[in-house]
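> I'll drop the sequence and a predicted model, then ask my questions.
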Amino acid sequence: MPERSGAVAFMGNGLTLVGPEISVGDNAPDFSALDTNLNDRTLKDYAGRVLVIACVPSLDTPVCDMETRRFNTEAAALGDDIRILTVSMDLPFAQARWCGAAGVDAVETLSDHRDASFGLAWGALVKELRLLTRAVFVVDRKGVVRHVQYVPEITEEPDYEAALEAARKAAS
């Protein structure tokens, strides 16, 4: 599995991402993750829809909390053709608890805790922490990646507008 040393940083300290670097134009790699009801989810479950996939280290941290709440608010204006997924290493039970407490109901959370399938396939697994890095991907209806942002500093928020614009463009 490829490794990208220094690809991202946490509080200025370089970290290694494991897996291939995804680029615009790539076919979206498949993955397996658990939803909050412990059901397996794969890319095929979202076929024909535009996806905004936000991966975060943990919902129980301030920036991940803000990001997921922001995407939840934005989801209402995007329409039914666009789905927003947030993937983390948090256990499905913790994700369900967090969503309930935060009132997040328009974003679907997926847990990659079992085997890091998403993190490894999308080049988002932080080797040193066994957490996902902060990144946002947009996938069109045909399964082609239309937007990629690996946020260079994990403690910073992503470019929401760029991701949302890419999703709207992919849905039109």
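Nice, thanks for sending it over. The structure displayed is predicted, hence computed values, not measured ones.
> C-alpha only now, for contacts and for neighbours.
Noted.
> Show me which residues of the longest helix along the chain are buried.
The residue-count maximum for a helix in the chain (DSSP state H) belongs to helix 62-75. Of all the residues in helix 62-75, those buried under the rule 16 or more other Cα atoms under 10 Å are Val63, Cys64, Asp65, Glu67, Thr68, Arg69, Phe71, Asn72, Glu74, Ala75.
> same question, stretch 19-37
Quick answer for stretch 19-37 (16+ other Cα under 10 Å): 19-23, 28-29, 31-36.
> Put this next to the previous one:
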Amino acid sequence: MATITLKGNKVHTTGSLPATGSKAPDFELTKTDLSHASLSDYSGKKTVLNVFPSIDTGTCAQSVRQFNEKAAKLDNTAVLCISKDLPFAQARFCGAEGIENVEMLSDFRDGNFGKAYNLEFSDGPLQSLLSRVVVVINENQEIVYTEQVPEIVDEPDYKAALEAITNA
């Protein structure tokens, strides 16, 4: 279990992130058109998982904007922005913001992604939502970088994630 903070108050996740060097756990998530996506859909690409509690918060929205601008410009790279928000809310946000370079995916159906990656909150006011995490996966679907943001209201380390993509 990981211990992080929400505005200074300790909260916990269901476990620890998968180890760097390990095979990325498969998942099935829902796209904004309600179709399904799995990790195998991105086989052969570098993949960034930008995970957050809700697109309706400032920090979460900013992470989507930042990855849309920066990481999505890299060759052979898919940037997946993942939350438990309904696909309709994710699509509305992207339409209003002009977000076109990342793919929004939802774990709302059964929470299998949050469980597979051990990043679901197990207590606190955000219980059952996903914690703020960045995972970079190489073309062989091996994890090459993870960041569990220690204070949930803070943004991830974009520079470190971008370096991991470049070096993957």
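Nice, thanks for sending it over. Here the structure is a predicted model, which means the values were calculated and not measured.
> hmm, back to that, could you identify the most distant pair in the buried residues of helix 62-75 of structure 1?
Checked with Cα to Cα, the buried residues of helix 62-75 of structure 1 reach their widest spread between Val63 and Ala75, with 18.2 Å between them.
> Including distance to Arg49 of structure 1, could the buried residues of helix 62-75 of structure 1 go into JSON lines?
Output for these, formatted as JSON lines (distance: Cα to Cα, whole Å):
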{"residue": "Val63", "distance to Arg49 of structure 1": "27"}
{"residue": "Cys64", "distance to Arg49 of structure 1": "24"}
{"residue": "Asp65", "distance to Arg49 of structure 1": "25"}
{"residue": "Glu67", "distance to Arg49 of structure 1": "22"}
{"residue": "Thr68", "distance to Arg49 of structure 1": "20"}
{"residue": "Arg69", "distance to Arg49 of structure 1": "21"}
{"residue": "Phe71", "distance to Arg49 of structure 1": "17"}
{"residue": "Asn72", "distance to Arg49 of structure 1": "17"}
{"residue": "Glu74", "distance to Arg49 of structure 1": "17"}
{"residue": "Ala75", "distance to Arg49 of structure 1": "14"}
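> which helices and strands sit right next to the helix or strand that the longest helix of structure 1 is followed by?
Counting by DSSP states H and E, the next helix or strand C-terminal to helix 62-75 of structure 1 is strand 82-88. Other elements packing on strand 82-88 of structure 1 under the criterion 3 or more Cα pairs under 8 Å, 6 or more residues apart in numbering; DSSP states H and E are strand 50-55, helix 62-75, strand 107-111.
> Over which residues of structure 2 does the second one lie when aligned?
Read it as helix 62-75 of structure 1. Counting by TM-score structural alignment, helix 62-75 of structure 1 falls onto residues 58-71 of structure 2.
> ok, now stretch 22-41 of structure 1?
With TM-score structural alignment as the criterion, stretch 22-41 of structure 1 aligns to 18-37.
> and that stretch, how far apart are its ends?
The first residue of stretch 18-37 of structure 2 is 20 Å away from its last residue (Cα to Cα, to the nearest Å).
> What is the nearest of the buried residues of helix 62-75 of structure 1 to Gly123 of structure 1?
The closest of the buried residues of helix 62-75 of structure 1, once distances to Gly123 of structure 1 are taken by Cα to Cα, is Cys64, at 18.6 Å.
> returning to that earlier point: and the longest helix of structure 1, how far from structure 2 on average?
Mean deviation of helix 62-75 of structure 1 relative to structure 2 after superposition (mean Cα distance after the TM-score superposition for structure 1): 0.7 Å.
> what about stretch 24-38 of structure 2, start to end distance?
11 Å.
> how far out from the middle of the chain is it?
12 Å (Cα atoms, centre = their mean, to the nearest Å).
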